[in-house]
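Q: just the structure for this:
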Amino acid sequence: MANIMLCSCIVFFVALCSDVMANPHCKGVKGAYYPSWAFSTFPPSSIDTSLFTHIYYAFLVPNNTTFKFDIDDETSKLLFNFTSTLRSSVKTLFSVGGGGEGPARFSRMASTSVSRLSFIKSSIEVARKYRFDGFDLDWEFPQNKKDMENFAILLDEWRVEVKKESLATKRPQLLITAAVYFSVDFFLWGEFRSYPVPSINKNLDWINLMFYDYRGSWDTSATGAQAALFDTKSNVSTSYGLSTWIKAGALRSKLIMGLPLYGRTWKLKDPNVDGIGAPAVGVGPGDEGTLTYREIEKFNEENNAKVVYDSATVSAYSVAGTSWIGFDDTNSVAMKLHYAQSQRLRGYFFWAVAGDKDWKISTTAKQSWIIS
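A: You can find the predicted model right below:
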């Protein structure tokens, strides 16, 4: 097994180096999102920048009518603090949108050439003013085929404007990335639609694949591995999602594996039946059934929880009484990143950086990723 993994990593190294030779900007990505609401308890200066290459400020949201970014004085101070603290050590991007924003604003923004240009021009202005290296679009999620068509047009026009600005100012081109669904198509809910892979390959520097939130408080009937690498009972898994992107023609050198620094919790129906898929009757501890990895470590220690590594899903879970927590530990993260490298992916990212405990997971990730 070890020799197979070593050979896979060597193949990955050769493939990625070929990409680097063709594109000097094609290097391994070790990213993490920084939630702005954590500023008071976890300022940017708290981040161990030696563990990352890119940090995303989350989130900025454009005006609902003009689709420009209206930055108030408080946010302006946060942005200057963020980039001035970090940019000498890592690349910084600001992420637009987020899961709490919803899709409607972006659907309207992307629907006309005028609104798209307003958004694009403003994004470039914000990036340059606050000294970001680029931007990340977190549109969760395009709802139909028309949205996907407009998503492609938006990326085309964004790249054109970024190139134009770079030539005019003689500055390096700003990075354009996007956070996307775990699968290239939406087969679980809503209208069937697929991401425009040709436009993504052409225009984005990379995409952050959100390989998490497979299970959670929306289904309290049974426990689950919320970021399962494998799932023999369904297609809701990282390995399946990744395969759909690759089959659709997405360049492996633009695919970034998303990893959660949080877990999902359930209340067991019977504390004696506690495996993955065990019957549950509600959410467990945490905010709406969610705990950061830092909180999970504390919970496990204080409650003398039983901690189990599940090799079938490549995940971990802990049990204390009727409380059940599914999460990623150092073992599962290491195995996932070995898998990512065997698939010749570009790198990984975490949601969200403030959730780690003593940098255990982030350090494991960096040590597991053999490409700098």
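Q: from now on I want contacts and neighbour counts done on CA atoms only, so please keep to that.
A: OK.
Q: the closest residue to Thr363 other than its chain neighbours: neighbour count?
A: Nearest residue to Thr363, sequence neighbours excluded (Cα to Cα, 6 or more residues apart in numbering): Leu51, at 6.5 Å. If you count neighbours by other Cα atoms under 10 Å, Leu51 ends up with 18.
Q: for Leu51, give me its contacts.
A: Lys30, Ser362, Thr363, Lys366 (Cα atoms under 8 Å, 6 or more residues apart in numbering).
Q: top of the residues you listed by neighbour count?
A: Counting neighbours by other Cα under 10 Å, Ser362 leads the contacts of Leu51 with 25 neighbours.
Q: tally of neighbours for Ala225?
A: Counted with other Cα under 10 Å, the neighbours of Ala225 add up to 29.
Q: check Thr177 too.
A: For Thr177, using other Cα under 10 Å, the count is 23.
Q: helix, strand, or coil at the nearest residue to Ser323 once chain neighbours are set aside?
A: Among residues not flanking Ser323 along the chain, Lys267 sits closest, at 5.0 Å (Cα to Cα, 6+ apart). Classification of Lys267 by DSSP: H, G, I helix; E, B strand; the rest coil places it in strand.
Q: another sequence for comparison is provided below:
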Amino acid sequence: KSVICYATNWPQYRPGQGKFAMSDTDPNKCSIMVFAFAKIVGNKLVNYEENDIGANGQYMQFTQLKQQYPSMKTLLAVGGWTHGGDPFSAMAATAQGRAEFVQTTVAYLRQYNFDGLDLDWEYPKANDKQNLVLLLQELRQAFDAEAAAGMSPLMLIMAVAAGLQNAVPGYDVPALNRYLDYISVMTYDYHGTWEDQTGLLAPLNSPPGDDLSMTNSLNWWVQSGASKSKIHVGLALYGRNWKLANPGDTAIGSPTAGKGTIGRFTREAGVLSHYEICERLINGGYTTVLDPLGQINYAYNGQEWITYEDTVSIASKVQFILDND
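A: Model prediction:
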């Protein structure tokens, strides 16, 4: 089994104990590490942060982790939720745009010592579907041509939607399966503070009539043509939190009055790092519940309501993966 781990380049700006540089990463459990993120500007990969590049930059700190773990691969992810889909759509829409992206991407990955690319296009629309296939085909051809010339093979993976409202129109699954080394299904964020009621971040199963679950997502990907051997299942090491409209109404689906209390390290309303959640639970006052159907936790205290994973819920999902291999 392989484990893909993501490290993001913005925790370097967090205060105190929350501050985290790429050199602080401990990837001893990871087969592949992915640096998140780069962006697309004018059909080319560009670093997000000024200190990503240069001597002892975040890129260099990240790829140097291979000195300690030589069998591990380090990949660069492009895109992400904040980046959006428009730069991908514009680049992939023309043969010239794709060719420029492919050619410069190979050079960029080699320049900064990455072992491959992770496309995090959130999300391709119906009119992007064929262009995405062409982009993947042309990237694969370029990567294979390099390998045939004696270079170490570059990996090509993609983070894809778990929600069927985005997956069904956006992906030609057999084509993705043909060109990608791995397909990383983002089986989390099924619910969050964009909704006006509480919900589970990443339920393994969901009630009848609700297709928002890891099981339903993964079944769709396999039935649509993805090889089980290529699928990687996303596990979220963070949580989502709401402010309850009524502190006495604490069940899943309870009405909310906005986002929960901001974490003192992440400083982003509606999301908490795992260590911020642990700190709150240790400090006391929270009632915790492991939802038997979703196999994921929620906790509440006054108006605060948090959904999150822990070692028990992660273990149940890993067991599900092993049982369905």
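Q: please point out which of the contacts of Leu51 of structure 1 structure 2 shares.
A: Compared against structure 2 with both residues aligned by TM-score structural alignment, their matches' Cα atoms under 8 Å, the contacts of Leu51 of structure 1 retain Lys30.
Q: that older thread, now do the same for the residue nearest to Ser323 of structure 1: its match in structure 2.
A: Here Lys267 of structure 1 is matched to Lys243 in structure 2, going by TM-score structural alignment.
Q: for Tyr275 of structure 2, see how far away that match is.
A: To Tyr275 of structure 2, Lys243 of structure 2 is 20 Å away according to Cα to Cα, to the nearest Å.
Q: okay, those two: which has more neighbours?
A: Comparing Lys243 of structure 2 with Tyr275 by neighbour count (other Cα under 10 Å), the higher total belongs to Lys243, at 25 against 15.
Q: matching residues in structure 1 for stretch 96-105 of structure 2?
A: Counting by TM-score structural alignment, stretch 96-105 of structure 2 corresponds to residues 114-123.
Q: and that stretch, how far from the chain's centre?
A: Centroid displacement of stretch 114-123 of structure 1 relative to its chain, using Cα atoms, centre = their mean, to the nearest Å, is 24 Å.
Q: average gap between it and structure 2?
A: In this overlay with structure 2, the average offset of stretch 114-123 of structure 1 from its partner residues is 1.1 Å by mean Cα distance after the TM-score superposition for structure 1.
Q: in that stretch, what counts as buried?
A: Ser115, Arg116, Leu117, Ser118, Phe119, Ile120, Lys121, Ser122, Ser123 (16 or more other Cα atoms under 10 Å).
Q: was I right about the fifth one contacting Lys68?
A: Read that as Phe119 of structure 1. Yes. The pair formed by Phe119 of structure 1 and Lys68 meets the contact definition of Cα atoms under 8 Å, at 5.2 Å.
Q: so what sits against both of these two?
A: Common neighbours of Phe119 of structure 1 and Lys68 (Cα under 8 Å, 6+ apart) are Pro62.
Q: looking at the contacts of Leu51 of structure 1, which are in helices?
A: Ser362, Thr363, Lys366 (DSSP state H).
Q: how about the residue nearest the centre of structure 2: what's its closest non-neighbour residue?
A: Centroid-nearest residue in structure 2, with Cα atoms, centre = their mean: Met186, separated by 5.7 Å. Using Cα to Cα, 6+ apart and skipping residues adjacent in sequence, the residue nearest Met186 of structure 2 is Gly234, 4.9 Å away.
Q: quick one: map the one you found onto structure 1.
A: Checking with TM-score structural alignment, Gly234 of structure 2 has Gly258 as its match.
Q: for that match, give me its contacts.
A: The contact partners of Gly258 of structure 1, taken as Cα under 8 Å, 6+ apart, are Asn208, Leu209, Met210, Phe211, Tyr212, Tyr348, Phe349, Phe350, Trp351.
Q: and Ala228 of structure 1, how far from Pro44 of structure 1?
A: Taken as Cα to Cα, the span from Ala228 of structure 1 to Pro44 of structure 1 is 30 Å.
Q: meant to ask about Met148 of structure 1, not that
A: Taken as Cα to Cα, the span from Met148 of structure 1 to Pro44 of structure 1 is 34 Å.
Q: these two: which has the busier surroundings?
A: Set side by side, Met148 of structure 1 and Pro44 show more neighbours around Pro44, with 25 against 19, by other Cα under 10 Å.
Q: quick check: the aligned residue for that one in structure 2?
A: Checking TM-score structural alignment: Pro44 of structure 1 goes with Met22.
Q: host element of the corresponding residue of structure 2 for Ala227 of structure 1?
A: Aligned counterpart of Ala227 of structure 1 in structure 2: Ala202 (TM-score structural alignment). Under the criterion DSSP states H and E, no helix or strand holds Ala202 of structure 2.
Q: how about Ala202 of structure 2: what's its closest non-neighbour residue?
A: Spatially, and ignoring its direct neighbours in sequence, Ala202 of structure 2 is nearest to Tyr188 (4.5 Å; Cα to Cα, 6+ apart).
Q: which SS state does Asp287 of structure 1 fall under?
A: coil.
Q: what separation is there between Ile207 of structure 1 and Leu175 of structure 1?
A: Distance of Ile207 of structure 1 to Leu175 of structure 1, computed by Cα to Cα: 11 Å.
Q: trace the residue nearest to Ala202 of structure 2 over to structure 1, please.
A: So, by TM-score structural alignment, Tyr188 of structure 2 is matched to Tyr212.
Q: that match in helix, strand or coil?
A: Under three-state DSSP, Tyr212 of structure 1 comes out as coil.
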